[in-house]
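Enquirer: A predicted structure for the sequence below; I have some questions about it.
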Amino acid sequence: MNNETPDLLIYTTEGCHLCDIATQVIASAVDLEQVYVELVDIAEEKDADRLIESYGTRLPVVRHLATDRELDWPFDSATFAHWYEVVNE
């Protein structure tokens, strides 16, 4: 696993139950030994105002860093797996 740069960011915030579900869905769809996923609490980042404006009503959002493509909730494991396959082509 690459511990330097994440493959995926999951934009989240404290108490977001949908974010917890999304994290479980992602964990069931990819091998977390091979895919480095980082949780980003939008309220805790130095650019929180910008992140809250961009993501506050869309949480959870998954961002693929290599392509900057995003997947907004709702998604299930099949939808996520297909999206992840496409962004990695």
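Expert: Okay, I see it. Numbers count the residues shown, from 1 in each chain.
Enquirer: from here on, contacts and neighbour counts on C-alpha atoms
Expert: OK.
Enquirer: what about the nearest residue to Val25 once chain neighbours are set aside, how many residues close to it?
Expert: Once flanking residues are discounted, Val25 sits nearest to Ser77: 5.2 Å by Cα to Cα, 6 or more residues apart in numbering. When neighbours are counted by other Cα atoms under 10 Å, Ser77 registers 16.
Enquirer: second one coming, line it up with the first:
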Amino acid sequence: MRLILYQRDDCHLCDLALAELARARVPDFDSVFIDDDAQLEARYGERVPVLRDGQADRELAWPFDAAAVARFVEE
């Protein structure tokens, strides 16, 4: 599993998402900021934060809590 959290700079919801990932004790994920990437901006735009499993090609969109993150990681 390769987890990626797509987020923006100065994003309050992204900060909340990071807190939920910590609560779910997600051990390893990459943070990707979409602000300076036109393709990611077009894909995610106002949807951030989005947690993506790059290997399984699936996403968990905000809002999510620690329990939802744990289920997403376990699937």
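Expert: Received the coordinates, thanks. The shown structure was predicted, so the numbers you read here are calculated from the model rather than taken from an experiment.
Enquirer: structure 2: which residue goes with the residue nearest to Val25 of structure 1?
Expert: Under the alignment by TM-score structural alignment, Ser77 of structure 1 pairs with Ala66 in structure 2.
Enquirer: would you agree that match is in contact with Ala24?
Expert: Yes - using Cα atoms under 8 Å, Ala66 of structure 2 is in contact with Ala24, at 4.7 Å.
Enquirer: Asp7 of structure 1 and Asp49 of structure 1, how far apart?
Expert: Per Cα to Cα, to the nearest Å, Asp7 of structure 1 is found 24 Å from Asp49 of structure 1.
Enquirer: same check, this time on Glu70 of structure 1
Expert: 19 Å.
Enquirer: returning to that earlier point: show me what contacts the match of Ser77 of structure 1?
Expert: By Cα atoms under 8 Å, 6 or more residues apart in numbering, Ala66 of structure 2 lies in contact with 20-24.
Enquirer: just the strands in structure 1 please.
Expert: 8-12, 37-41, 61-64, 69-72 (DSSP state E).
Enquirer: mean deviation of the last one from structure 2?
Expert: Averaged over the aligned pairs, strand 69-72 of structure 1 sits 0.5 Å from structure 2 after superposition, using mean Cα distance after the TM-score superposition for structure 1.
Enquirer: and the equivalent of Cys16 of structure 1 over in structure 2, how many neighbours?
Expert: Alignment note: Cys16 of structure 1 maps to Cys11 in structure 2; criterion TM-score structural alignment. Neighbour count for Cys11 of structure 2, taken as other Cα under 10 Å: 12.
Enquirer: any idea how far Cys11 of structure 2 is from Arg43 of structure 2?
Expert: 17 Å.
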